[in-house]
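Engineer: after the sequence you'll find the predicted model.
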Amino acid sequence: MTMLNALKNDTNLTFTENGALTHKTTTSNLMDMFAMGAAMRQRDESDIILMWRKAFQENPVYALKCLFYIRDVRGGQGERRFFRTILTDAAKQADSREAIRRNMKHIPEFGRWDDLYAFIDTPLQEDALSIMKHQLALDVECKTPSLLAKWLKSENASSKESTRLGNITRSYLGMTHKEYRKVLAALRTRINVLEKLMSENRWDEIEFDKIPSKAGLIYKNAFARHDLERMKNENVQSYADFAKDENTKVNAGTLYPYEVVEKAINLMEPQPQSYTWARREKPALDNTDRLMINKYWDNLTDYFNGATFNALAMVDTSGSMLGTPMNVAVSFGLYCAEKANGPFANHYISFSSRPQLIECEGVDFCDKVDRIVATNLCQNTNIEAAFNMLLTTARRYKMSQADLPQNIIVISDMEFDRATGNYSYWNERPNEEQMHMADTLMEGIAKQWRAEGYEVPHLIFWNVNARQSNIPMLDGSKVSYVSGFSPSIFQSIMTGKSGYDLMMEVLNKERYACIQ
């Protein structure tokens, strides 16, 4: 070990927002990107760019694979801002520009055609527009055009930036304003763009089972409002009947579980009426909106595919998780509990000021969400108490190691409370010398388990809101780090691999072989 590496190792300690001693990094820039990159929606662009540059410097090829995994809307995490921020910066940097140029043709497959607009005003602008021009020429001639026309910017858009991008696109294509408008309109008609059908009041032509995932959720209220217009055509099924029909399916392949949970919360959560404390009645079981939300949840991709997986999720329901992060965590807890067949099926542990064993029960999905949300404490982040609950129960009933979960999936922003047990450190934050004498929070928990004759299970720390960079490391233990809002990573977690090997299991998938 060099002196510099020794110094980095010795200074790789920090504190969570709530005072727990933890680590700054995994010591691998690539793994840091994998562990936190898909959970950086609230971070500054400079943080995103710095993370990318360090990972690219460490391993250019795998940094690119990780970048495309984070963007991948089908098999990855589907993060748009992170991806586009890096594309713009990387195109401007001499050391990464050619690597981005080489892989540019794959962007529409892993993301969307409008991701290419990230290259406008960069040295790769013409390369991006050239790809669009080539595909547009193919689409005009072929029977099954791509979705390019859907995502090309129009010149008459309400957004000034969209209008500017539309002008740049039209100019590069060498078309007049009228020609560009007519080409887009013709292609959008051929690809049956949903928004075009809606704007033209062609409600009876909408096929609910073929609507893109997110659009189906976004426009469900509009479909319900226009059901009478749709029913003027006696040959089509009404939206209400479609919702009630147990044999109908919806396209939910690119939906995040939390997006469906949010719709259920908004539907079921009692709201004050006027200025009174009267509570609004929950929608009936046959309510069209409720039935459609249930249908979207039931049609989410099952990444467990019926397999048995011995795992227990720990869901952070502290106040710092309020909003989307908590909905993501709850959705993963419910998703794992429902779909991972194993000894802890239909259960997970939530932790805040105190841990709770949550049983996922209800007459339908919306009812389950309603009951779960009512248990969220929204207080502090005492993960130590959650591990103590497992340890105390195991000790009281003389459980063997085999009786414990083989995998614990901690879904959180990782801003844990400082230790409170007999292995806690100083009442005040320690100085530099004391920090190196103290155990981190997770090291202390592992020591307590070993003192009782147990090993901490394989821990998967799933970051859903990386507000700052901290990593709950454990030396010599099976610990893995993932991030993001998509459950697709469950496929790789089930392989039994951990840590760096788990990351490589994901990035070495055949899907990312084209990224070089």
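Structural biologist: Nice, thanks for sending it over.
Engineer: when you work out contacts or count neighbours from here on, use the C-alpha atoms and nothing else.
Structural biologist: Fine.
Engineer: where do the strands of the chain begin and end?
Structural biologist: Applying DSSP state E to the chain gives strands spanning 13-15, 21-23, 311-316, 347-351, 355-359, 407-412, 458-463, 479-483.
Engineer: below is structure B, check it against A:
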Amino acid sequence: MSAFIATMDLVDSRTVTSNGDACLKKTSSGLLDLFFKLVRGLDAEELASLFSAAVTEATKPEAKADLILLAFQTRATRGHGKGEKELTYQLLKLCAKEFGEESVAAVLGLLPHYGYWKDLVHLLASDDCPRALADKSEELICQQLLADEAESSAATADKRIPSLSLVAKYAPREGTKFDKGPLRLAQRLAQRLFGSANPAASARKYRKLCSCLNSQLCTTEVLMAAGRWEEIRFDRVASLCLQRHRKAFLNEELKGVLKPAQDATGNRHPDDPARVAARLHLREAIVSKKGVQGKALMPHEIVQHCMGGSLSTLEADLMNAQWASLRAGTLEAMRKAAELRDLQVLEAAAPAAAGLGSLAALERALPKHVDLGKLVALVDVSASMSGTPMEAAIALGILVSELAAPTFRDRVLTFESEPNWVDLSSHTSIRDKVRACEQAPWGGSTNFEAACERILGAAEAAKLPPDEVPNLIVFSDMQFDEARGHGGRWETAFERLQRRFAEVGQRVCGAPYAAPRIIFWNLRANTVGFPVAKDTPNVQLLSGYSPALLKLVVSGADLVGDEEEVTETAVMPDGSIQTTTKVVRSGPTPEQTLRTALDDAVFDAVRLQLAALEAGPFKDYAFAPKEGAFEMVAKQAPAPPAEDDFEVVDAN
């Protein structure tokens, strides 16, 4: 190949970030491009463009199914996916347009299992909701209301507590935003249930049905509205409900400082015994063994309250308790992922094993504890990250520092124009850890090169052996500054990282360091380019605000692969020949990580529904779960619709 052709090919495959650093235009996988860019706030046109590119590559039914699976993975809560709502609704509508409304309608009944019942209401109320999806959503809501009514009647006859879904809580009410203008969702549901001959009578019956079922749910909101604050069991109040109404539960004014004399009662309604009792009960729940719920929150939803403004002592204690719950939930998801990974290792080793003795030895050698290993979080606090992306970066960085191996714990490296090493080991509360990160400079440019050089400088100064070099997880929008000190114009950040690790390793050990495992985690929508291609070994591409994706870091049988020294020759844009020697460590690629996310057995129910279709683009789609798959993930299965992000039902 001529130098001209090589140069043209190189330049054509690359672009530059908004700050001038070289990056790839694409990962060479439309589906992976879409997955990496699926971040809250993604422009509708950009989403449609990414989806269209993925569809172009989806020539087989299995690839088309992946796009529908991606919509459910984007919505999935409870440790299974990104937990995003609006992006999911947009993806489902795009899938309906591309694959037929009936195909998506066939799996729509599973949406509340991965999210909550209000998803169907939001979908109904969204712009341009396809007719078949709207009709199916109405049908599902009405069917569940009638099923709950029947269950309520049966429970009354049997003198037992009914087992109800939360559909009555989220069913649209008359006069609310979902029942105004052309929507008229309450009216539509009422007439679907009770007929349109007498609209007024149908509306009364619908109102009575929802009210009756909702009162039996005994949700926190029902108790609050009835003034029965002292009956609220705070160990059962769901994460977001507790977060949103914390000031009411604590009986504290929204603004102002709580005086020491008001600590026992709060200052909102200090003379109301029920409100004072609720404050006391919440205080007891915070310090109790059961604790309070925080698993369904995004980390930044806690961190944003710890940044800047003041928190009362009890409010700070609540934040810390919810953070502890969130951390425990993330660790549990990681543990389950590690168990599946270890099972894969044992299954792969079984045919080659000499006997049960060698298998037993391998099983004993597998790690019995679960953490993120020698992982260091690099937290982008540059100006382009202002707002929710920066809150998410700080939150996820702190969480990773708490879940890393003990010898790598409680440290993060923030970076903007200059990197800053933040020691969190002396701080025990989430508020104090956030404020320690806040004290580091932020708001400058995105000098990722300087952050990497800080890591390399420490490795060289300590003369680290290769097995002690840390892996890196980068929470950023990936809009890195153009490199100044090292490398050519079209060398990407990852290529530069590989080369620099090889150079430093050569000086320290006499042999190149392998580039560490690196996870690029995108936190901002509508950005330019990609850090690596789909088949880059030992690199993962993740995105979004959910800590659930950390389980993908510990998933996969090939966590630490073999190393190979590689010499590459490249023709640079100026015509010069550049020879680079580096050590490449095999490990999960971005595409393999995406496959792990979509092939999670928790989504088998969606695949089975698609495989049951006898017409349309999925008529030739076949799927059979692996033998024992459902048993392996029984504890991972989505919660039934009786539970959701906002409320845990407790009728006792």
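Structural biologist: Nice, I can see it. Computed from a prediction, not measured in an experiment: that's the story for all the values here.
Engineer: how about the strands of the first structure in TSV, adding distance to residue 244 of the first structure and mean neighbour count?
Structural biologist: Putting the strands of the first structure into TSV (distance: least, CA to CA, whole Å; neighbours: other CA atoms under 10 Å) gives the following:
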stretch	distance to residue 244 of the first structure	mean neighbour count
strand 13-15	51	19
strand 21-23	50	25
strand 311-316	32	28
strand 347-351	28	25
strand 355-359	27	19
strand 407-412	34	25
strand 458-463	36	23
strand 479-483	36	25
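Engineer: between those strands, which one is nearest to residue 170 of the first structure?
Structural biologist: Across the strands of the first structure, residue 170 of the first structure has its closest neighbour in strand 479-483 (38.4 Å, CA to CA).
Engineer: which bit of the second structure covers the closest one?
Structural biologist: Residues 539-543 of the second structure are where strand 479-483 of the first structure lands when matched by TM-score structural alignment.
Engineer: once aligned, what mean separation remains between that stretch and the first structure?
Structural biologist: For stretch 539-543 of the second structure, the mean deviation from the first structure after alignment is 0.8 Å (mean CA distance after the TM-score superposition for the first structure).
Engineer: returning to that earlier point: of all the strands of the first structure, which lies closest to residue 336 of the first structure?
Structural biologist: strand 311-316 (7.1 Å).
Engineer: which residues does the closest one contact?
Structural biologist: 326, 329-330, 333, 336-337, 340, 342, 344, 347-352, 381, 386, 405-413 (CA atoms under 8 Å, 6 or more residues apart in numbering).
Engineer: which bit of the first structure covers stretch 474-486 of the second structure?
Structural biologist: Using TM-score structural alignment, stretch 474-486 of the second structure pairs with 410-422 in the first structure.
Engineer: hmm, back to that, do you know which of the strands of the first structure lies nearest residue 138 of the first structure?
Structural biologist: strand 479-483 (37.4 Å).
Engineer: gap between that closest one and the chain center?
Structural biologist: 13 Å (CA atoms, centre = their mean, to the nearest Å).
Engineer: which helices and strands does it pack with?
Structural biologist: Contacts defined by 3 or more CA pairs under 8 Å, 6 or more residues apart in numbering; DSSP states H and E place strand 479-483 of the first structure against helix 29-36, strand 458-463, helix 499-507.
Engineer: let's have the ones you listed in CSV, adding distance to residue 224 of the first structure.
Structural biologist: As requested, these are exported to CSV (distance: least, CA to CA, whole Å):
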stretch, distance to residue 224 of the first structure
helix 29-36, 39
strand 458-463, 36
helix 499-507, 40
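Engineer: out of the ones you listed, which gets nearest to residue 130 of the first structure?
Structural biologist: Once those are compared by CA to CA, helix 499-507 is nearest, at 28.6 Å.
Engineer: quick check: buried residues in that closest one?
Structural biologist: 499-500, 502-504, 506-507 (16 or more other CA atoms under 10 Å).
Engineer: just stretch 372-391 of the first structure next, same as before
Structural biologist: For stretch 372-391 of the first structure, burial by neighbour count (16+ other CA under 10 Å) applies to 372-373, 376-389, 391.
Engineer: before we move on, back to that, what sits up against the match of strand 479-483 of the first structure?
Structural biologist: By CA under 8 Å, 6+ apart, the list of residues contacting stretch 539-543 of the second structure reads 35-39, 517-523, 549, 553, 587-590, 593.
Engineer: do stretch 467-479 of the second structure as well
Structural biologist: By CA under 8 Å, 6+ apart, stretch 467-479 of the second structure touches 17-19, 21, 374-380, 384-385, 389, 393, 396-397, 446, 459, 516-525, 527-528, 530-531.
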